[in-house]
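K.L.:
Let me see the structure of the following:
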Amino acid sequence: MLGVLFAVLALASAAFGCGVPAYPPLVSRVVGGENARPYSWPWQVSLQYNANGKWSHTCGGTLIATNWVMTAAHCISSTLTYKVLLGKYNLAAQEAGSVAASPAKIIVHPYWNPNNVANGYDIALIKLSQHVTLSDHIQLACLPPAQSVLASNTACYVTGWGRLQTNGPLPDDLQQGLLLVVDYATCSKPSWWGTTVKRTMVCAGGDGIISSCNGDSGGPLNCQAADGTWEVHGIVSFGSSLSCNYYHKPSVFTRVSAYNSWIKQVMASN
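P.N.:
Next up, the predicted model:
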């Protein structure tokens, strides 16, 4: 009987590996954000906080294990109560198969300094109070190999429920936007981000048309590997204070591959 159980578990984990959505995303080379295909980014979560009994979306996040979510450190406040919504597409609708999970523990990178975002370390891990069951709507993201750096012009997708434009409305439906990676040599030029950007970050976008925006913070930068699986290479960290899609000010992401060992260590010791 145990042999049958292990076989079933093995099949389940094979069916739900990482980075392979049951509903593949519709990825065209269009410019401008667009509604994502429902449930095509099944590791995307909505981090919500409670104010006066009402829950509101504040940030995105990425499911990296059945009980761990990765987000940005700047999304976390010690004074707020959070919950994580998984398996969501439309935040305003009741959706079959979606799950609300409460954090058991939130670990912000020890070197994160909220007064110096440019220092980096904008990463936090949320341990959920229970394991979530993987499904067509809830799946794990793959993390990239440690220290891997994306080539210039790699096409990636930022996803989230952030504002549709600077000071614009918040969408109910999950959005996706195509962003091309800008290499460090370009992004660190004085006319781009200069010394604000570090090698532990990923720049993407900067065409003045499409970018991450308020509310996308903490969410994933999804890039497709050679074998077709999706890897989350970035965590939305910051953008220009002038506007979300400012020319030559690409969206800046925490580079996940710079933190593989920290992620592993936190998950193993908590």
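
K.L.:
switch to C-alpha atoms for all contacts and neighbour counts from now on
P.N.:
OK.

K.L.:
Quick one: name whatever helix or strand follows the lengthiest strand in the chain.
P.N.:
Longest strand in the chain, counting residues (DSSP state E): strand 54-65. Per DSSP states H and E, the first helix or strand lying C-terminal to strand 54-65 is strand 68-71.

K.L.:
Now show me the structure for the sequence below, then we'll compare the two:
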Amino acid sequence: MKHLSLAIIFVAALHNANSVHLGSRIVGGEESAPGAYPWQVFVEGVANGQAISGCGGTIISDRHVLTAAQCFDGAQIARMYFGSFNITASDEPNRVLMETSDFTIHPDFNSVYDNDIAVITLPRALELNEFIAVANLPSGADIESDFIGTEGLLAGWGSPDGTNSLSPTLRFTRNTVIEKVDCEAHYGVDWMGPGKLCIETQDLNGPCYGDAGSGLIRESDKTIIGTFSFLDTRGCLDGFAVGFIRVGQLVDWINGIVGAKNIK
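P.N.:
Next up is the predicted model:
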């Protein structure tokens, strides 16, 4: 099966809380507490002054956010909400809003979503605190690990009911990384290259539209295992495995950008 577009799902109702549809089935798990996942960022792709996509992202340094390449199809600017819980609220005390045109898409991102990853460089350093914090990139043995059997935490504002409406508040779910062969049988061997991994969603908790780019986090040490990239064309309510980009496979490329674009 092919993937469904996950990023180009920006909802006009995003800034109108009354229009956000919350179904009885919570695709994204549970509502978080404010500040529970301070590395999580809401990312909008903006073109001609209008938001054209809604995605997730992960803070990887005080100057950088990791997200999905697909989030910037046609975008000129990245707009980011840091320290946010309710993205429809206009008076969040811990929110920091930034915009930049400095984002780098992996040069080998392609039509089968290989290397679906991008790094956003911020215009100024974030002030890190209990609501805005950094997640760790894989290092050592984790760079080559396939993380089979590892439970990861995923947070985001993606659709809670399988529609094109985002959740106004941050939600989270925990899912386990499964054997790649289980995904190859579903998506095809050609689709599941070495830079991808999958998680189970049999309990109908998992990422959905608007969660592209959100990080799968190993909570014990706040390490980002993968970034959400694709799901089955039948949607996110049927319990099919969903796919991520393996961050460890691309950590050298990521570190090259982070090192080159730090404040001098």
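
K.L.:
Superposing both, give me the TM-score.
P.N.:
Aligned and superposed, the two chains score 0.80 in TM-score terms (TM-score structural alignment, normalised by the length of the second structure); 232 aligned residues with a C-alpha RMSD of 2.2 Å.

K.L.:
In this structure Val158 of the first structure contacts Ser217, no?
P.N.:
No - with contact defined as C-alpha atoms under 8 Å, Val158 of the first structure and Ser217 do not form a contacting pair (10.2 Å).

K.L.:
quick one: the helices in the stretch 151-264 of the second structure?
P.N.:
With DSSP state H, counting those that start in this stretch, the ranges of helices along the stretch 151-264 of the second structure come out as 180-187, 251-260.

K.L.:
what range in the first structure matches the last one?
P.N.:
Here helix 251-260 of the second structure aligns to the first structure at residues 260-269, judged by TM-score structural alignment.

K.L.:
Would you indicate which residues of that stretch are buried?
P.N.:
By neighbour count on 16 or more other C-alpha atoms under 10 Å, the buried set for stretch 260-269 of the first structure is 263, 267.

K.L.:
By how much does it deviate from the second structure on average?
P.N.:
Mean deviation of stretch 260-269 of the first structure from its aligned counterpart in the second structure after superposition (mean C-alpha distance after the TM-score superposition for the first structure): 1.2 Å.

K.L.:
got the end-to-end distance for stretch 145-163 of the second structure?
P.N.:
Length of stretch 145-163 of the second structure, first residue to last, C-alpha to C-alpha, to the nearest Å: 34 Å.

K.L.:
er, stretch 174-187 of the second structure I mean
P.N.:
Stretch 174-187 of the second structure end-to-end distance (C-alpha to C-alpha) = 22 Å.

K.L.:
Contact partners for the spatially most central residue of the second structure?
P.N.:
Residue closest to the average C-alpha location in the second structure (C-alpha atoms, centre = their mean): Ser214, at 1.4 Å. Ser214 of the second structure makes contacts with 40, 55-58, 67-68, 154-156, 227-228, as judged by C-alpha atoms under 8 Å, 6 or more residues apart in numbering.

K.L.:
let's see it at 6 Å
P.N.:
56-57, 227-228 (C-alpha atoms under 6 Å, 6 or more residues apart in numbering).

K.L.:
Please check those and keep the buried ones.
P.N.:
Among the contacts of Ser214 of the second structure, the ones that count as buried by 16+ other C-alpha under 10 Å are 56-57, 227-228.

K.L.:
Reformat those into a markdown table and put distance to Asp142 of the second structure next to each item.
P.N.:
Formatted as a markdown table, those follow (distance: C-alpha to C-alpha, whole Å):
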| residue | distance to Asp142 of the second structure |
| --- | --- |
| Gly56 | 23 |
| Gly57 | 20 |
| Thr227 | 15 |
| Phe228 | 18 |
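
K.L.:
So what's the gap between stretch 135-146 of the second structure and the chain middle?
P.N.:
Mean C-alpha position of stretch 135-146 of the second structure versus that of the full chain (C-alpha atoms, centre = their mean, to the nearest Å) differs by 18 Å.

K.L.:
so stretch 115-132 of the second structure matches what in the first structure?
P.N.:
Residues 121-138 of the first structure are where stretch 115-132 of the second structure lands when matched by TM-score structural alignment.

K.L.:
ok, residues contacting the matching stretch?
P.N.:
With contact meaning C-alpha under 6 Å, 6+ apart, stretch 121-138 of the first structure is reached by 22, 39, 42, 66-73, 87, 102-109, 112.

K.L.:
Can you select the buried ones from those residues in PyMOL?
P.N.:
In PyMOL, a selection of the buried entries from the contacts of stretch 121-138 of the first structure looks like this (16+ other C-alpha under 10 Å):
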select buried, resi 22+39+42+66+67+68+69+70+71+72+73+87+103+106+107+108+109+112
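
K.L.:
Can you give me the separation between Asn260 of the first structure and Val266 of the first structure?
P.N.:
Relative to Val266 of the first structure, and taking C-alpha to C-alpha, Asn260 of the first structure is found at 10 Å.

K.L.:
Then Gln165 of the first structure?
P.N.:
35 Å.

K.L.:
Which element is encountered next along the chain beyond the helix or strand hosting Val8 of the first structure?
P.N.:
Assessed by DSSP H and E, Val8 of the first structure sits inside helix 2-15. Per DSSP H and E, helix 2-15 of the first structure leads on to strand 34-35 as the next helix or strand towards the C-terminus.

K.L.:
what span of the second structure lines up against that following strand?
P.N.:
So strand 34-35 of the first structure is aligned with residues 30-31, judged by TM-score structural alignment.

K.L.:
quick one: the matching stretch to chain centroid distance?
P.N.:
Relative to the centre of its chain, stretch 30-31 of the second structure is centred 16 Å away, using C-alpha atoms, centre = their mean.

K.L.:
That stretch vs the first structure, average offset?
P.N.:
Overlaying the first structure shows stretch 30-31 of the second structure at a mean distance of 0.5 Å from the equivalent residues (mean C-alpha distance after the TM-score superposition for the first structure).

K.L.:
From the rest of the structure, what touches that stretch?
P.N.:
By C-alpha under 6 Å, 6+ apart, stretch 30-31 of the second structure touches 171-172.

K.L.:
Roughly how far does Trp55 of the first structure sit from Asn214 of the first structure?
P.N.:
Trp55 of the first structure sits 17 Å away from Asn214 of the first structure, going by C-alpha to C-alpha.

K.L.:
which of the two has more neighbours?
P.N.:
More crowded of Trp55 of the first structure and Asn214, by other C-alpha atoms under 10 Å: Asn214, with 21 against 14.

K.L.:
Much appreciated, bye for now.
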